[in-house]
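In: pasting the sequence and the predicted coordinates here, then a few questions.
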Amino acid sequence: MSSTLQDLVNRAVFYSTEVQTHFGALIADAEWEVDFSSDPHLTFTSTEGAVLRTRPHLLGSESGREKTWLWGWENVNDFPDAVVGLSHEVRKFGAAKDVSELTTPELSLDEELALRLTLASKEATDKWAHYPAAAGAGTTVWLLVDAAEIALPAPQVKVSVRALMQGLTQTTVTDHRAAIEAYVARRGIPTAELPEGGLRMLFADGSADLSFDDQRRISNCDLNAPLEGEAAEQYAAAETTSTPAEAAAASHATDSTSAPAAKDVAAPPASTPATPTPAQTEEAAPTESVPDEKPAAEAAPAPEAQAEEAAEPAAEASDAARGQQQQDERLLGDGSVEPAETDTPIAEEPSKGAKPKKKGLFSKLFGR
């Protein structure tokens, strides 16, 4: 059965957003070092000395000079299979689904392409954390990341609503309803149908009632916490009627980011200010109520803190507000670390602005 790149983006965007926010909280203010040897690893070291070692998979690279994306499976730098092997799985998936963007070695860049290819690759590989790292000479290397510590906790209503609203600012989402259905299935969140085509998401700590317009876009989100009334009855019924297979699926959804801890690469440092992949103002935002909040990349509080801020119903994001977000903020993990200025392995120096950049080091020159 064939798919399109947009179909894959729709299915991946919300779950990816929640994982990236969680991941970014783990590595906030950390310095990183990546090694693309036969034992690839990316290590994050906090100012307190805590270390997170992750297993990186080189997905592809974007060149600011050449304005192109090059897939890792093309392997012009002759990296070991341990580094580029997962990118071959993406190519095979793309061939099976007839998605040409996943099987064409080099693509012309646009502002969203690297993120959209990364989202599609997450859907293809079930690896849900990523890290875009500066490799020098205007090249950004996009990595998928494994680490047991990235596993998400049980779903919470405010955290999930925040993931939906932030996800819509990252890239074009053409079918909000399909995107939510993919998210709740992967996350193991029970749902109930509402009148006029609405959908209720059910959580142990509350519920969220979503309305859609005639183009299947979110038009309103009514968040209720704690869980009570009809929603509490529906949640209890869903819990008692779930089959063993459904329970296993829910467990998998919660643990799907917890591949064995091992090497490199993580979501972009939470405090690195930069522009997110541009949002599409006409299609990506709910027509009524997306909260005008700072993206997670700006502060990256822990999920519990984020949950407290997500209680407001979704509020409409205007073109002007969305444009300001694109200029001043980056949603966690969805843009590149600022490129280095030389061709040599880099150690980024603090910027002259208020916030220091994270130091990054490649142990092998990336020649792209």
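Out: Nice, I can see it. Predicted model only: the values in this text are computed from it and were never measured. Numbering: from 1, shown residues only.
In: CA only for contacts and neighbour counts going forward, please
Out: Fine.
In: and residue 133, how many residues sit next to it?
Out: Neighbour count of residue 133, defined by other Cα atoms under 10 Å: 29.
In: equivalent analysis for residue 239, please.
Out: Neighbours of residue 239 under the rule other Cα under 10 Å: 12.
In: and the helix or strand harbouring it, how far from the chain's centre?
Out: Here residue 239 is covered by helix 229-241, with elements defined by DSSP states H and E. Mean-position distance between helix 229-241 and its chain equals 30 Å (Cα atoms, centre = their mean, to the nearest Å).
In: and the contacts of it?
Out: With contacts defined as Cα atoms under 8 Å, 6 or more residues apart in numbering, helix 229-241 is touched by 190, 192, 202-204, 206-207.
In: check which helices and strands the helix or strand following that helix sits against.
Out: As assigned by DSSP H and E, the chain's next helix or strand after helix 229-241 is helix 244-255. Of the remaining helices and strands, those touching helix 244-255 by 3 or more Cα pairs under 8 Å, 6 or more residues apart in numbering; DSSP states H and E are helix 176-187.
In: touching the helix it packs on from outside, list them.
Out: For helix 176-187, with Cα under 8 Å, 6+ apart as the criterion, the contacting residues are 10-15, 155, 164, 173, 190-191, 201, 212, 216-218, 249-250, 252-254.
In: list buried residues within the residues you listed.
Out: 10-15, 155, 164, 173, 190-191, 201, 212, 216-218, 249-250, 253-254 (16 or more other Cα atoms under 10 Å).
In: so in the protein, which helix runs the longest?
Out: helix 5-27 (DSSP state H).
In: for the closest residue to residue 97 other than its chain neighbours, list the residues it contacts.
Out: The shortest distance from residue 97 to any non-neighbouring residue, by Cα to Cα, 6 or more residues apart in numbering, is to residue 2 (4.3 Å). The contact partners of residue 2, by Cα under 8 Å, 6+ apart, come to 96-99.
In: any of those buried? List them.
Out: When the contacts of residue 2 are checked for burial by 16+ other Cα under 10 Å, the buried set is 97-99.
In: list just the nearest of the residues you listed to residue 80.
Out: Proximity of the buried ones among the contacts of residue 2 to residue 80 was ranked by Cα to Cα; the top entry is residue 99 with 25.8 Å.
In: want to compare, so here's the second one:
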Amino acid sequence: MSGNLTLANVLDDAALLSFEHQMHLSEVLGEHSWNVNIAERRFEFRCADRTLVCTAMHLLGSAAPGPQSWLWSWANPTGYPDEVTAVAKSVRDFGSQQGIPELASAEVPFAAFGEDVEPHQVSWTMMELAKPITGHWTSYQGPAGSGTFVAFLVEHPELQLPPPSGPRVIRVLSQGIAELALTDHRRAVHSYLTRRGLSVTFKPNGESLYFEGDAVNGTVDFDEYGRMTGISGGMQG
């Protein structure tokens, strides 16, 4: 990511890889509850048959309905440990470098994201924005009382994605494009495929791209407006 980035660009960069990580998170956890102790830097998922204790957790911030604003963790007067706010600070530094005030300002009004947005929507947006900047791709948000939502990025070996396969890549592209609000399909698809370690080649006119990896290859087609119109693919021998 470089040069005159907008929030929409960053969200497109995040969208499909984030979508796959959240799919994987749901598959690993199944029905679950969660618990966090920020002072002890402990985040755990309590599943039906076990408790998965995350190896790291990063507190991004909170979205509160009272002030109608998002507050980054590094600016919270509670004074959270540096270890849990370091990733949020890296987002702040990126925002300062790129001139994106929503990432660099301590507190961001809900109005910056549109009219009549809810705390969980703002919290989700901030998690998505943080992912391609920090390289941490598994997120979790939950209620913290009084309508406030708190947002985390979490880590655990079981939450890392397996190598890309043909059926999975095609599912992520087709389902993600259908369900997510993307500004630039070409950018989102290219970002996803390259971040999954696949080689990507656009046709000169940009009407399609070819992707290839050790176990998967395929083609994605776009219309004259840059919208994805078709995808085909399979497994490499």
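Out: Looks like it came in fine. Remember, it's a predicted structure, so these values are computed and weren't measured experimentally.
In: coming back round to it: run the chain-centre distance for the longest helix of structure 1.
Out: Taking the mean of its C-alpha atoms, helix 5-27 of structure 1 sits 2 Å from the chain's own mean (Cα atoms, centre = their mean).
In: now do the lengthiest strand in structure 1: which elements does it pack against?
Out: Among the segments of structure 1 that qualify as a strand by DSSP state E, the longest is strand 51-63. Taking 3+ Cα pairs under 8 Å, 6+ apart as contact, the helices and strands that strand 51-63 of structure 1 lies on are strand 41-45, strand 68-71, helix 81-97, strand 139-146.
In: in structure 2, which residues correspond to the longest helix of structure 1?
Out: When structure 2 is aligned by TM-score structural alignment, the counterpart of helix 5-27 of structure 1 is residues 7-29.
In: what's the mean distance for that stretch versus structure 1?
Out: After superposition onto structure 1, stretch 7-29 of structure 2 sits on average 1.2 Å from its aligned residues (mean Cα distance after the TM-score superposition for structure 1).
In: how about residues contacting that stretch?
Out: Surrounding stretch 7-29 of structure 2, the residues in contact under the criterion Cα under 8 Å, 6+ apart are 1, 45, 47, 100, 125, 128-129, 131-132, 137-139, 158-161, 172-173, 176-177, 180, 182-185, 187-189, 191-192, 195-196.
In: could you rerun that using 7 Å?
Out: Counting contacts by Cα atoms under 7 Å, 6 or more residues apart in numbering, the residues outside stretch 7-29 of structure 2 that touch it are 47, 128-129, 131-132, 137-138, 159, 161, 172, 176, 182-184, 187-188, 191-192.
In: redo the contacts of helix 229-241 of structure 1 as TSV? Include secondary structure and distance to residue 110 of structure 1.
Out: Conversion of these to TSV gives the following (DSSP: H, G, I helix; E, B strand; the rest coil; distance: Cα to Cα, whole Å):
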residue	secondary structure	distance to residue 110 of structure 1
190	coil	37
192	strand	39
202	strand	38
203	strand	38
204	coil	41
206	strand	39
207	strand	38
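In: please pick the buried ones from these.
Out: Listed as buried from the contacts of helix 229-241 of structure 1 are 190, 202-204, 206-207; burial here means 16+ other Cα under 10 Å.
In: in the residues you listed, find the pair that's most separated.
Out: Between all members of those, the longest pairwise span (Cα to Cα) is found for 190 and 206 and amounts to 11.6 Å.
In: work out which residue lies at the spatial centre of structure 2.
Out: By Cα atoms, centre = their mean, the mean C-alpha position of structure 2 lies nearest to residue 128, the distance being 3.5 Å.
In: now which residue in structure 1 aligns to it?
Out: In the superposition onto structure 1, residue 128 of structure 2 corresponds to residue 119 when matched by TM-score structural alignment.
In: can you tell me how far its match is from residue 166 of structure 1?
Out: Shown here: residue 119 of structure 1 relative to residue 166 of structure 1, a distance of 15 Å by Cα to Cα, to the nearest Å.
In: what does residue 240 of structure 1 give?
Out: 32 Å.
In: now swap in residue 205 of structure 1 and tell me
Out: Going from residue 205 of structure 1 to residue 166 of structure 1 by Cα to Cα gives 21 Å.
In: what of residue 91 of structure 1?
Out: Here residue 91 of structure 1 is placed at a distance of 28 Å from residue 166 of structure 1 (Cα to Cα).
In: got it, and residue 128 of structure 1?
Out: Taking Cα to Cα as the measure, residue 128 of structure 1 falls 16 Å from residue 166 of structure 1.
In: could I get the buried ones among the contacts of residue 2 of structure 1 as TSV with distance to residue 140 of structure 1?
Out: Converted to TSV, those look like this (distance: Cα to Cα, whole Å):
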residue	distance to residue 140 of structure 1
97	27
98	27
99	23
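In: look at residue 170 of structure 2 and give its secondary structure.
Out: Following DSSP: H, G, I helix; E, B strand; the rest coil, the label given to residue 170 of structure 2 is helix.
In: can you tell me what it aligns to in structure 1?
Out: For residue 170 of structure 2, the aligned position in structure 1 is occupied by residue 161, per TM-score structural alignment.
In: next, count neighbours for that match.
Out: For residue 161 of structure 1, the count of nearby residues is 27 (other Cα under 10 Å).
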